[in-house]
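Visitor: attaching a predicted model along with its sequence, questions to come.
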Amino acid sequence: MHLIDLLHFLFDSPIDLTRCRVGLQTKVPRKGGVEVKVDDHAFVSGLLEDGPSFTLTASKATRPEHTGFTLALSGSRGDLVHHSQDGPVLHARTGVDWEPVKVLGPGRLADPAGEVPGWADSFVDQLHAWAGAVTGSRPPASVADFDTGYRAQRVLEELLRGGGRV
């Protein structure tokens, strides 16, 4: 869901649900002697209505160097890849060579291994935004609203409904 939100935020383009492929897998069927009943590896690939193709991957059951979240986009002007283990760096290519692009400054709190960069600080930022909104001392600058969350939830529901399942 967070990666779908990120696509919407970065590109302000709807996802073409008719051209998506979805894969949900349970790669670790038992943990601690108990049957696992949730997926631990998922991917969605498809197109945004405005053009770029994308692949989203979230996995907690793969080789340690691949565990986490991956966002990969390819468009007519270049490519963009980010893996949560790369921290606040994404990789962009507009020609032949890939260039690292730092997207966040130093964090106040350490993120857990494999989490999206800034994950730990996001909770602190959220609390400050809520407190400022309640007291009126700091109105929210740009906060996701109900419609934003509902938009991503509708995409997720349609993808899970079975369209394009592999």
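Guide: Received the coordinates, thanks. Nothing here was measured: the structure is a model prediction, and the numbers come from that model. Numbers count the residues shown, from 1 in each chain.
Visitor: CA only for contacts and neighbour counts going forward, please
Guide: Noted.
Visitor: quick one: list the elements packing against the lengthiest strand in the chain.
Guide: Criterion DSSP state E: the longest strand present in the chain is strand 15-25. With contacts taken as 3 or more CA pairs under 8 Å, 6 or more residues apart in numbering; DSSP states H and E, strand 15-25 sits against strand 41-48, helix 146-160.
Visitor: take a look at this one as well, against the first:
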Amino acid sequence: MKINFWLNGAKKEAEISPDIMLLEFLRSLGCYSVKRGCETANCGLCTVLVNDKPMLSCSVLAARIDGKKVTTMEGLQAEAEEFGTFLANEGAEQCGFCNPGFIMNVLAMTKELEDPTEEEIKEYLAGNLCRCSGFVGQTRSILKYLECKKNGNIQEKEVQA
């Protein structure tokens, strides 16, 4: 079946098998930030944005993106790097395997929630699993990131050596 969609801002057309999952399809297009984790929609590693909303690509057929806008971390490099700096500064990157899905959800949250509380942040990110940490560093990094964005001094944050 033929689908038309936008991937990271570029219009695309593809011939796909009707049963291919979005995760597999995106990886076949070189979007390697989309990670395979649990394949049961429980860990958040495969998160992408579809029409600016987070979606677990391991549980969605690629056919569902026909006519839609899909964004992976490859399409959000500047924003991902910006927030990733805060993760690194708080020692929250650990092994880094969960970071792409986590970062995608954080970036989606910043567009969806205005000035979220710590409790709202935890609720929004509840579907992201990290086996390396207890999310203390991640939460700290999000709060600092949001504060810097609010104050307009995001560029002042740099990874500490």
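Guide: Now that the structure is in, tell me what you want to look at. Computed from a predicted model, the values in this text were never measured in an experiment.
Visitor: superposed, what's their TM-score?
Guide: Superposed pair, TM-score by TM-score structural alignment, normalised by the length of structure 2: 0.24. Supporting alignment: 74 aligned residues with a CA RMSD of 5.7 Å.
Visitor: follow-up on the earlier one: ranking the helices and strands packed on strand 15-25 of structure 1 by burial, who's on top?
Guide: strand 41-48 (a mean of 20; mean count of other CA atoms under 10 Å).
Visitor: next, the angle from that strand to strand 15-25.
Guide: Here strand 41-48 of structure 1 runs at an angle of 160 degrees relative to strand 15-25 (axes from the mean of the first three to the mean of the last three CA atoms, to 10 degrees).
Visitor: what's the angle between strand 41-48 of structure 1 and helix 146-160?
Guide: Per the same axes, to 10 degrees, the angle that strand 41-48 of structure 1 makes with helix 146-160 is 110 degrees.
Visitor: next secondary structure after strand 41-48 of structure 1?
Guide: Once the chain leaves strand 41-48 of structure 1, the next helix or strand it forms, by DSSP states H and E, is strand 53-59.
Visitor: which helices and strands sit right next to whatever helix or strand comes next after that following strand?
Guide: Downstream of strand 53-59 of structure 1, the next assigned helix or strand under DSSP H and E is strand 68-75. Under the contact definition 3+ CA pairs under 8 Å, 6+ apart, strand 68-75 of structure 1 sits against strand 53-59, strand 78-83.
Visitor: quick revisit: need the helices and strands packed on strand 15-25 of structure 1 in CSV with distance to residue 100 of structure 1, can you?
Guide: As requested, these are exported to CSV (distance: least, CA to CA, whole Å):
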stretch, distance to residue 100 of structure 1
strand 41-48, 23
helix 146-160, 28
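Visitor: can you give me the end-to-end span of stretch 74-92 of structure 1?
Guide: End-to-end distance for stretch 74-92 of structure 1: 10 Å, by CA to CA, to the nearest Å.
Visitor: would residue 78 of structure 2 count as being in a strand?
Guide: No: using DSSP: H, G, I helix; E, B strand; the rest coil, the assignment for residue 78 of structure 2 is helix, not a strand.
Visitor: contacting residues around it?
Guide: If you count contacts by CA atoms under 8 Å, 6 or more residues apart in numbering, residue 78 of structure 2 has none.
Visitor: only the buried residues of the longest helix seen in structure 1, if you could.
Guide: For structure 1, the helix that runs over the most residues, judged by DSSP state H, is helix 119-135. Residues 120, 129 are the ones in helix 119-135 of structure 1 that count as buried (16 or more other CA atoms under 10 Å).
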